[in-house]
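A.B. asks: heads up, no residue letters with this:
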């Protein structure tokens, strides 16, 4: 919708897909002289608020960067705490997701997790699979480069098997093998904590995303911040490489 349409009083369409880099949990905890896991626990509350705000706003897909493939480098105690928090959240939030009609998907190399966590992921996905509302995609043990490499590997196997020729590989075919290939690319990407980088998140999918960087630390993120990001998005004129 153009700005002139908005000026005539028509409500702007919400972004179909919002992706968020949830940054600032550790700094939030450090500022309060608390252990890092306290920041991650508070961040889980921000996740709940944001999921509900996005659903109310009419967003079709919300993708949250929960745990990157680089996060394994963090101290073992913090990683272990994150895994326990992920497990608890999966068990606790399924009922709420069903109440909102939200379908859960977890993207990333889930085989890197414990068997019990993998089982809980499958259970949560299956418990929400018939929901027809917003899709909530949790990126866990995910990296944008990993995503592209896995797509390339899948295509290479087809070429080796003789079912695909190298000349048939193009952007469309590679896209079909990436995570979230069946969903629209993110219209809006939000990063909290004031950092202004993409951090290996949805590298392929974010080619034409609008970026909004907010100074708020993730545990303090609420519906007002989400609405502010949407307002900034509505003020942009998307050209997709055109004039």
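C.D. replies: On my side now, so go ahead. Predicted model, so just to flag it, every value in this text is computed and none were measured.

A.B. asks: for the rest of this, base every contact and every neighbour count on C-alpha atoms.
C.D. replies: Fine.

A.B. asks: and the residue of the chain positioned farthest from its centre, what is it in contact with?
C.D. replies: The C-alpha centroid of the chain is most remote from residue 162, which lies 34.9 Å away (Cα atoms, centre = their mean). Residues near residue 162 by Cα atoms under 8 Å, 6 or more residues apart in numbering: none.

A.B. asks: swap in 10 Å and give it another go.
C.D. replies: Applying Cα atoms under 10 Å, 6 or more residues apart in numbering to residue 162 gives the contacts residue 156.

A.B. asks: quick check: it vs residue 172, distance?
C.D. replies: 19 Å (Cα to Cα, to the nearest Å).

A.B. asks: also residue 188?
C.D. replies: Distance of residue 188 to residue 172, computed by Cα to Cα: 21 Å.

A.B. asks: from the neighbour counts alone, determine which of those two ranks first.
C.D. replies: Neighbours were counted for residue 188 and for residue 172 using other Cα atoms under 10 Å; residue 188 has more, 23 against 10.

A.B. asks: second structure for comparison follows:
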């Protein structure tokens, strides 16, 4: 549950910049292979790109940015790539922690931490604590995250509350379930971007993105600049978001 903090209230946004943008950062491996380099070379380039996009958010009016770093399905990759990615995540946190705090970026992690190694989890918790007072940009990193896994974990927690008698089955609705999700303190994304030309959502924020706008760009993530980002965000204001209603 949300505890002392409260989830940002959902509302129909005014025409303008999205409050919350989520990004599926795809194409690192192909970017590296095009250059005759190993896939991890592309992942390192992709990690460097994150700083530019986070820094661009305030000028674009974006308060919340969620990035898909590692999915529950990515464990199927080779041991070499998975180990390299875990090492990269540790180095990223260690390298970027002070800069993120100085730039008033609040960092949260979502996903199942049970399968991650203890050192990485400790670094994640330390970064969350170090930046918890920041509010210029809210950066959420989805690490060992899957939308279906998140809903399953939330449902188990909700079921325990019902079994313990602290929650009545009749009181369970969409809002109740949402309060058990990893994203319980975040507004739903207004815009979801996927780089690399793939046109699928890959189990990312399935519940939260029910009414999000989607943008699929052919640009590979390591080539995705702040200018690309600004152009996509700029088109958002031209979209007519009706949430199932019809405007008369």
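C.D. replies: On my side now, so go ahead. Bear in mind that the values here come from a model prediction, so they are computed numbers and not experimental data.

A.B. asks: re earlier: what does the residue farthest from the centre of structure 1 correspond to in structure 2?
C.D. replies: Under the alignment (TM-score structural alignment), residue 162 of structure 1 pairs with residue 165 in structure 2.

A.B. asks: mind checking how far that match is from residue 159 of structure 2?
C.D. replies: To residue 159 of structure 2, residue 165 of structure 2 is 10 Å away according to Cα to Cα.

A.B. asks: in structure 2, point out the residues matching the top helix by length along structure 1.
C.D. replies: Of all segments of type helix in structure 1, defined using DSSP state H, the longest is helix 76-100. Under TM-score structural alignment, helix 76-100 of structure 1 corresponds to residues 79-103 of structure 2.

A.B. asks: list the buried residues for the matching stretch?
C.D. replies: Neighbour-count burial for stretch 79-103 of structure 2 flags 81-82, 84-86, 88-90, 93, 97, 100-101 (criterion: 16 or more other Cα atoms under 10 Å).

A.B. asks: tell me the one of these nearest residue 237 of structure 2?
C.D. replies: Among these, residue 100 lies closest to residue 237 of structure 2 (Cα to Cα), at 28.4 Å.

A.B. asks: from residue 242 of structure 2, how far off is the closest one?
C.D. replies: Distance of residue 100 of structure 2 to residue 242 of structure 2, computed by Cα to Cα: 36 Å.

A.B. asks: over to residue 191 of structure 2?
C.D. replies: Residue 191 of structure 2 is 14 Å from residue 242 of structure 2, where distance means Cα to Cα.

A.B. asks: got it, and residue 29 of structure 2?
C.D. replies: Counting by Cα to Cα, the gap from residue 29 of structure 2 to residue 242 of structure 2 is 37 Å.

A.B. asks: with residue 175 of structure 2 instead?
C.D. replies: 20 Å.

A.B. asks: residue 33 of structure 1 maps to what in structure 2?
C.D. replies: So residue 33 of structure 1 corresponds to residue 36, using TM-score structural alignment.

A.B. asks: my bad, residue 16 of structure 1
C.D. replies: Aligning on TM-score structural alignment places residue 16 of structure 1 opposite residue 19 in structure 2.

A.B. asks: OK, contacts around that match?
C.D. replies: By Cα under 10 Å, 6+ apart, residue 19 of structure 2 lies in contact with 13, 57, 60-65, 187-191.

A.B. asks: with distance to residue 233 of structure 2 and secondary structure as extra columns, can I get those residues in CSV?
C.D. replies: Listed next are the contacts of residue 19 of structure 2 as CSV, based on distance: Cα to Cα, whole Å; DSSP: H, G, I helix; E, B strand; the rest coil:
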residue, distance to residue 233 of structure 2, secondary structure
13, 14, coil
57, 10, helix
60, 8, helix
61, 10, coil
62, 9, coil
63, 13, coil
64, 13, strand
65, 12, strand
187, 17, coil
188, 16, coil
189, 13, coil
190, 10, coil
191, 8, strand
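
A.B. asks: and these, which are buried?
C.D. replies: 57, 60, 62-65, 187-191.

A.B. asks: could I get these as CSV with distance to residue 148 of structure 2?
C.D. replies: Output for these, formatted as CSV (distance: Cα to Cα, whole Å):
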residue, distance to residue 148 of structure 2
57, 28
60, 31
62, 27
63, 26
64, 22
65, 21
187, 19
188, 16
189, 17
190, 20
191, 20
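
A.B. asks: let me know the closest of those to residue 42 of structure 2.
C.D. replies: Closest approach between those and residue 42 of structure 2, by Cα to Cα: residue 65, at 21.6 Å.

A.B. asks: give me the element residue 240 of structure 2 is part of.
C.D. replies: Following DSSP states H and E, there is no helix or strand that holds residue 240 of structure 2.

A.B. asks: is it true that it touches residue 211?
C.D. replies: No. The criterion here is Cα atoms under 10 Å, and residue 240 of structure 2 misses it with residue 211 at 11.6 Å.

A.B. asks: I'd assumed the match of residue 33 of structure 1 was in a strand, is it?
C.D. replies: No. Secondary structure of residue 36 of structure 2 (DSSP: H, G, I helix; E, B strand; the rest coil): coil, not part of a strand.

A.B. asks: which parts of structure 2 are helices?
C.D. replies: Taking DSSP H to define them, one finds helices in structure 2 at 28-34, 39-60, 79-102, 118-130, 147-163, 174-178, 226-236.
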